[in-house]
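> Pasting the sequence and the predicted model now:
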Amino acid sequence: MARQGVRGPKPRFLIGNLLDVASLISKSTSFDMPSIDHDIVPRLLPHLVLWSKIYGKRFIYWNGTEPRMCLTETELIKELLVKHSTISGKSWLQQQGCKHFIGRGLLMANGDDWHHQRHIVAPAFMRDKLKSYAGYMVECTKEMIQSMEKEVATGRTEFEIGEYMAGLTADIISRTEFDSSYEKGKQIFHLLTVLQQLCAQASRHLCVPGSRFLPSKYNREIKSLKMEVERLLMEIIQSRRDCVEIGRSSSYGNDLLGMLLNEMQKKRGGNGFSLNLQVIMDECKTFFFAGHETTALLLTWTIMLLASNPSWQDKVRAEVRQVCNGGSPSVEHLSKLSVLNMVINESLRLYPPASVLPRMAFEDIKLGDLHIPKGLSIWIPVLAIHHSEEIWGQDVNEFNPNRFASKSFSPGRHFMPFAAGPRNCVGQSFALMEAKIILAMLISKFKFTISDSYRHAPVIVLTIKPKYGVQVCLKPLEEGETC
């Protein structure tokens, strides 16, 4: 890579540039931002800002013994994600880092395994299936709004909206994909949240050979939590199997879990891919996590942005009133909510759930003018691309949904909150439908303003989260009130 003009900071033996990255991030996130400022790349990716100034748009740094090339050139990114999707994927280090968290589910699978898993789960997110989920989404949101209205009636005004969004999206994914209420899955969500935080910490130690075998506090705690999550999942799975075995049901159901169990019962095909219980549990963990975490964060950041931009809140509310005519939003309404769609896109641009998109080359690749050797990881800093002044203009760090009013931006190259190419997020339509329904219902019932107690401090724990949550003040709207 050096011969091709791609250089980077000098790595240390075994640990590479890990200490440099950790030190820079520790300094940049040691303080809260003085105000609500969306210029968050220097805070969350300080190493990228520093090294891109020194080495340019492409540079190499080392995560332990794994070399990573940071790539911000959108034409090359498009080529990698579309043209080379079958010969690139998740690296061993990434898979190890998430081994006890989401295992080898769709998010971490590669090659033929990924292809077969995607083929099995995709029907759960097809248009007709999505339509059937809308009722659950409306029902769950109504329950949450009624709970909030009761709280407001007692005199409460401030709400940590992130907690409510996490609970609501967890309830929805439980009911739509696993046919169980949030109460039943509550323990799983709690354990997965703790696992997520521990795995984010433990992944920093993976670069030391053999460290994953050490009986450290991290490793013991992670393995214990993983076993507990899988025990709870097995209870849900076993209850489905029992219903079929005793003849109470003729199939395992047509939700995601049912599809997986039905597939497992089929004879193994000639492709050699076998869907076993471990893969099913890994798939469940992946969708339990991805199905509620990313949407909850999208909703939380969007509410923060609307609470601190009242004029846009009024525009969205007026549109919702006009389109839905005071009723609950339906699937047919969603395509007409263009202002809300613009606001959601701008929220995803400023605060994409995943800050980076990693791909490892499994074969030698020709990428533009570069020869990428097998084994090189390419890291696409989605957050930095979404905040690039060169791409988005001088107001790049301002909340301006109008930039999505036209089709002039290129979704495949510049805007990639759900990745791009064949390996894009399978639940993308589900997440957007859910976000629109929840926001439309919430904004037609409450006016929200940012609380004085809100401290703006985005941090990365695998995803971009508000360090202290998002506190907003809710005021119920009178009948017919639009602003």
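Everything's here; your move. Numbering: from 1, shown residues only.
> Every contact and neighbour count from this point should use C-alpha atoms.
Fine.
> Tell me where the stretch 51-200 of the chain has strands.
For the stretch 51-200 of the chain, the strands defined by DSSP state E, counting those that start in this stretch occupy 58-63, 66-71, 88-89, 158-160.
> Point out the most buried one among these.
Highest mean neighbour count among these (mean count of other C-alpha atoms under 10 Å): strand 88-89, with a mean of 24.
> gap between that one and the chain center?
Remark: strand 88-89 is offset 19 Å from the chain centroid, using C-alpha atoms, centre = their mean, to the nearest Å.
> Does anything pack onto it? Which helices or strands?
Using 3 or more C-alpha pairs under 8 Å, 6 or more residues apart in numbering; DSSP states H and E as the contact test, the elements touching strand 88-89 are strand 357-361.
> Surely residue 253 is in contact with residue 263?
No: Residue 253 is beyond contact range of residue 263, at 11.4 Å (criterion: C-alpha atoms under 8 Å).
> check contacts around the most centrally placed residue in the chain.
Nearest to the geometric centre of the chain sits residue 294, at 3.4 Å (C-alpha atoms, centre = their mean). Applying C-alpha atoms under 8 Å, 6 or more residues apart in numbering to residue 294 gives the contacts 353, 463.
> can you pull the buried residues of the helix or strand where it lies?
Using DSSP states H and E, residue 294 sits in helix 277-307. Using 16 or more other C-alpha atoms under 10 Å as the burial criterion, the residues of helix 277-307 that qualify are 279-307.
> Relative to residue 381, how far out is residue 139?
37 Å (C-alpha to C-alpha, to the nearest Å).
> For the two, indicate the residue with more neighbours.
Neighbours per residue (other C-alpha atoms under 10 Å) separate residue 139 from residue 381, with residue 381 holding more: 19 against 12.
> what's the closest non-adjacent residue to that one?
residue 356 (4.4 Å; C-alpha to C-alpha, 6 or more residues apart in numbering).
> Could I get the contacting residues of the one you found?
Applying C-alpha under 8 Å, 6+ apart, we find residue 356 in contact with 379-383.
> For whichever strand or helix holds residue 201, enumerate the helices and strands it packs against.
Per DSSP H and E: residue 201 is located in helix 182-202. Helix 182-202 sits against helix 92-97, helix 161-177, helix 217-245, helix 277-307, strand 458-461, with contacts defined as 3+ C-alpha pairs under 8 Å, 6+ apart.
> this is the other structure I want to compare:
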Amino acid sequence: MGETLIIFVASILFCLLVPLINFLHKVWWMPRRIQHVFFSQSIKGPPPRFLHGNTIEISEMRQNFMNRKLQLSHDIFRTLQPHIYLWTKIYGKNFLHWPGARAELVVSEPELIKELLYDNEQSFCRSDADRYLKKILGKGILTSDGEKWLKLRQLSSQAFHAESLRHMIPAMIESVELMLGRWKNYEGMEIDASEEFRLLTAEIISRTAFGSSYLEGQDIFQMLRKLVVLSCKNSHKTKLPIISSVFKDRYDLEADKLEKRVRDSVLEMVKKRQTEISFGEDFLGLHLKAHYASDGNSRITVQEIIDQCKTFYSAGQTTTSVLLSWTILLLAIHTDWQEKAREEVFELFGQQPPNPEGISRMKTMSMIINESLRLYPPSVYIQRKAKKGAKLGKLILPTNTNVHVPILAIHHDPKLWGKDAHIFNPERFSSGVAAATKNNPAAFLPFSLGPRACVGANFATLEAKISLSMILQRYTFTLSPNYVHSPVQILSLRPQHGVQVMITNVEVFCQILPSTGQRSKSMEMTNSFCICTQNKKEDLLLQLSWTWPFRKMLSMMSTERTLEVIFLSRLFVNLFSLVIKYVDKLWWTPRRMCYAIPMRLRHYNKYHPRSIVYVQKSLTLLGTMGILFSCFLCFFLLVLLRIFYKICWAPIHMQYVMRAQRIKGPPYKFLYGNTKEILSMKSKSMSCPMVDISHDIFPRIQPHMYAWRNLYGKNFLVWIGNKPQLVVTEPELIRQILSNKEGAYPKIKADSLVKKLLGDGLVMTEGEKWLKLRKLANHAFHAESLKDMVPAMIESVEAVLEKWRCHDGKEIEVYEEFRHLTSEVISRTAFGSSYLEGKNIFEMLMQLGFFIFKNDAKIRFLKDWKIFRSADDIASEKIEESLRNSIMSIVNKREEGVKIGKADSYGNDFLGSLLQAHHAADVKYRITIDDIVDECKTFYLAGHETISSALTWTIFLLAIHTDWQEKARNEVFEFFGHEKPKPDFIARLRNMTMIINETMRLYSPATNIVRRVGREVKLGKLTLPADMDINILPCAIHCDPEIWGADALLFKPERFAEGVAKATNYNTMAYLPFGFGPRTCVGLNFAANEVKIALSMMLQRFKFTLSPNYVHSPFTVLTLRPERGVPIVLNPL
């Protein structure tokens, strides 16, 4: 028995010892041996650590560089691959480093690279793909070797040969047309070009290679993107092969699920093609033919078809989209090259779509694309694996050594490309790639080199040329100030935060004179309009009449207000100086001559008797001209005096009046007031997120008000342009303003952009009309109506929570989710439709909101002159028209239902109430169609913006303060259990009410309440002149320690335990999330009900915590919202 036990124990020890020896051999002995082999050949490198190699150092260096704010520079090598940049300087162009226990030789010498990639001795093969890359690409052309690779390469070459590419051009053009059709809604606005190109290239690869569309393959693209993100997260993690295959982490499990779903989706597409009459001649069709080939040597399996499809779905989209993104970035910066490319496009194609002959002759475009590929290659490295006995130059490589070619290092090497290697200079490719590289093919490797060069390189460049050509035919573009330069390697080199550009339509030139020659002439005529008043050889009136037809073209060109003002000032000055000169030439000099002529004629006895008559008529005409000119001068002088009064005298006088009453503020500056300081302070505070999760957001969202309140006191005067604005934060004065018992504080006059957003609806109107609309809104949102809305609210929340089930244990961004939810609720309850029906309306309202945010606190000169409009004005007018049409279609649909008998009445919802009022028999209660449209716009916007903001900040606070989350959950279960919320119990949710009130205090939806002084009025001890604006700051009041105590900046819902009145010490002006007085938000109870229902149902199903990826950056666009969303981690109960 003892001997048996000894043998058994010895066997177990032996079984444990063999794997241990094997493990130590791999992770300790082999690295030491390989290091010794390379050191003996003068190849050095950083010393590896046990198990981890150099991965920890690599991750730290990368993290250090990624945390820095990058300047807009093309020198990205040291940022993206800091370890290679540093170790190249220390150890030379060829060195050894260790990703984990695997040796990797970095080679930067062109001759060695050429030998490696051509591989004439067949000493190298593809390096082993990691487990995530295998799931993305399978065993397709990018990861296979030998006979299998040869077979797949021949099939791919056939799919992308010259004739096949020619047949793909119409599909590419059609796809680009679809994208540019979407861009029409964003003319004069900012777009994220990288996201647009991602969708475009997905559409093109779907059409040309798989005979489908992006929508059909949408799930495949999205799942592949998720796999790419997982690959990036785990790229520098060291995992033990056997252990990691048995004990999988959550990333591995998620990747396995995604891989299976991708396989099923691709297989479904393959089976669908198999049922068709013929397989087709595209990429998928050729692979299916090979699957059914009679020759066994040429036949491929279904799994190989799936792997090939995954490869080209991923690589076919990514490579071209990043190429287009970086090229657009470079052209947006270097507008001179953008113009050169545009001239070439118009020269070759005019306004027609690109054709194959013209594409092959595009020299400038090819130069630009090559330079873009040099600075920003799709992949930043190439890897190979050494076979047994492999040699590279004079080096002998141990078996299975990886060889790493850093493409960025080569493309940015001043020894290969000159001192301007980091500068965008397409001119270097003017004589072709060979001349640019001095016949050194290994110096330019965007698509690799040798037999394994990218099979889709021609496809990618063709797609890029077509896309860029069609964009340049229609738009000019400049880089948006919101662009953040952050290249990142996630399988391909891509912009981490997108590429934001401002697009402007240039179609107007081509519409006037379409052909190339005429187009250039029209440009010359337009330029002449700007300088016509400087040409003294031609008559002034003749010049103006000649250039006047092109005035619209000029207004389209002048998109920036500053340029507009400069141009107008120059034009008026030149016109006035010329008028003076022409008055002297055409009126005063002839008049003197006409007076002199009769005097001289009287000395002659022989003169024609009618001569005096002609002279007298000339004098009369000149006298009339003199009167007209005098009137013109008087009018001009009056205009100047009025301008002087508005921008000089009135502000100085107002400052004097207010200072006499001890109201101070920042000094008024000519024309701009304090707007430049406001914009500067806001830009500085918004340039980076808040360091800590603090609820002290007043200094961030309104830094100017915060600074001036501390400097000048609770009430102070600021200047928005030449308009005075009294900022009031004293509760007693606020009560007097918002109560407005004498009607002395009406709503401010909305500017053109706000009018387009809200019209003349409930929020903006005054007097009898406001009273009429307020009664309608009160009727639509009274208690009984709200009770009837509860089922629709519950159904909408159910749909959202059902979708969240697939995010169990994962991160989800709730702001966007709540925006869709609240849009669905207001659509159902107020308009009897759904979010999808009103989707366009919500999107257009958000676009108008963006315009208001963009133009906030900017001085708009000549804003009342309709002929001098900015690009934002033009774009907003188009959006307003489309918005009106969309609302009218919903209104007409409801009316049509009643007319044809589908419905008995217009309904009891908000829209039904409006239509009943429109058709009312009593004229006093009747409203117009314009009133209906304006009310719909108001409630579509307010019904989702305010509530989505309130829900988001509430969830944010509960995710941080899990103790209050538990209290709220216990209360929900106490009242509802696992049942749906009931209307009778919603009002009894005491803890929930406290939490919502505290959220509204810390993160009030509205950051300003603005009124106007309608006439001279007494406010407290102050006497306010008419036409002054008053600005009330809820954020300053809600965080005031004098009102709320020392813990004013802390989340403490218990302060509302005895109600709002007790919490504010019966000071109603201390709490203003929804206004006060007769103009309090009419949808207050609707919002409270919706928030309580959504939170209750969410708490019944999930626990949630704040994601570590959350970045605290509140900012204001119409309402207070999180700039970068609120990601939370959901855990099901």
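Everything's here; your move. Predicted model, so just to flag it, every value in this text is computed and none were measured.
> TM value for the aligned chains?
Remark: TM-score between the superposed chains equals 0.94 [TM-score structural alignment, normalised by the length of structure 1]; 471 aligned residues with a C-alpha RMSD of 1.6 Å.
> sorry, back to before: out of the contacts of residue 356 of structure 1, who's nearest residue 213 of structure 1?
residue 379 (27.1 Å; C-alpha to C-alpha).
> Map that closest one across to structure 2 for me.
Correspondence of residue 379 of structure 1 to structure 2, assessed by TM-score structural alignment: residue 1031.
> And its match, how far from residue 679 of structure 2?
With distances taken as C-alpha to C-alpha, residue 1031 of structure 2 is found 17 Å from residue 679 of structure 2.
> Could you do residue 613 of structure 2 as well?
Taken as C-alpha to C-alpha, the span from residue 613 of structure 2 to residue 679 of structure 2 is 67 Å.
> So the two - more neighbours on which side?
residue 679 (16 against 12).
> ok, back up a step: counterpart of the residue nearest to residue 381 of structure 1 over in structure 2?
In structure 2, residue 356 of structure 1 lands on residue 1008 (TM-score structural alignment).
> Tell me how far residue 122 of structure 1 lies from residue 351 of structure 1.
On the measure of C-alpha to C-alpha, residue 122 of structure 1 and residue 351 of structure 1 end up 26 Å apart.
> more neighbours, those two?
The neighbour count for residue 122 of structure 1 versus residue 351, taken as other C-alpha under 10 Å, is higher for residue 351 (25 against 12).
> okay, the helices and strands packed on helix 182-202 of structure 1 in JSON lines with distance to residue 365 of structure 1 next?
Formatted as JSON lines, these follow (distance: least, C-alpha to C-alpha, whole Å):
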{"stretch": "helix 92-97", "distance to residue 365 of structure 1": "18"}
{"stretch": "helix 161-177", "distance to residue 365 of structure 1": "38"}
{"stretch": "helix 217-245", "distance to residue 365 of structure 1": "36"}
{"stretch": "helix 277-307", "distance to residue 365 of structure 1": "29"}
{"stretch": "strand 458-461", "distance to residue 365 of structure 1": "30"}
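> Wait, a strand at residue 464 of structure 1?
Yes: under DSSP: H, G, I helix; E, B strand; the rest coil, residue 464 of structure 1 sits within a strand.
> Now for it, how many residues are close by?
Residue 464 of structure 1 has 20 neighbours, counted by other C-alpha under 10 Å.
> Against residue 245 of structure 1, how distant is it?
Using C-alpha to C-alpha, residue 464 of structure 1 is found at 44 Å from residue 245 of structure 1.
> Leaving out sequence neighbours, find the closest residue to the aligned residue in structure 2 for residue 118 of structure 1.
Aligned counterpart of residue 118 of structure 1 in structure 2: residue 774 (TM-score structural alignment). Using C-alpha to C-alpha, 6+ apart and skipping residues adjacent in sequence, the residue nearest residue 774 of structure 2 is residue 762, 6.6 Å away.
> element containing residue 397 of structure 1?
Residue 397 of structure 1 is part of no helix or strand, with elements assigned from DSSP H and E.
> quick one: what's aligned to it in structure 2?
Residue 397 of structure 1 maps onto residue 1049 in structure 2, by TM-score structural alignment.
> Tell me how far that match lies from residue 1008 of structure 2.
Residue 1049 of structure 2 is 19 Å from residue 1008 of structure 2, where distance means C-alpha to C-alpha.
> longest helix of structure 2?
Ranked by residue count, the top helix of structure 2 under DSSP state H comes out as helix 609-644.
> equivalent range in structure 1 for that one?
No residues of structure 1 are matched to helix 609-644 of structure 2 when aligned by TM-score structural alignment.
> List the buried residues for that helix?
Buried-residue list, helix 609-644 of structure 2, by 16+ other C-alpha under 10 Å: 612, 615, 618-619, 622, 626.
> now those residues in a markdown table, with distance to residue 306 of structure 2?
Formatted as a markdown table, these follow (distance: C-alpha to C-alpha, whole Å):
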| residue | distance to residue 306 of structure 2 |
| --- | --- |
| 612 | 102 |
| 615 | 97 |
| 618 | 93 |
| 619 | 94 |
| 622 | 89 |
| 626 | 87 |
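> And those, which is closest to residue 113 of structure 2?
Once C-alpha to C-alpha is applied, the member of these that ends up nearest residue 113 of structure 2 is residue 626, at 84.5 Å.
> So what touches stretch 459-471 of structure 1?
Counting by C-alpha under 8 Å, 6+ apart, 29, 44, 158-163, 196-197, 200, 294, 297, 300-301, 304, 351-355, 450-451, 453-458 sit against stretch 459-471 of structure 1.
> How about stretch 337-351 of structure 1?
Contacts of stretch 337-351 of structure 1 (C-alpha under 8 Å, 6+ apart): 38, 298, 301-302, 305, 315-316, 319-320, 323, 383, 386-387, 397, 399-405, 415, 417, 436, 440, 464.
> Helices along the stretch 551-700 of structure 2, start to end?
Under the criterion DSSP state H, counting those that start in this stretch, the stretch 551-700 of structure 2 contains helices at 551-557, 561-583, 589-601, 609-644, 650-659, 675-686, 698-701.
> I'd like to know which of the ones you listed is closest to residue 540 of structure 2.
Proximity to residue 540 of structure 2 (C-alpha to C-alpha) singles out helix 561-583 among the helices of the stretch 551-700 of structure 2, at 7.9 Å.
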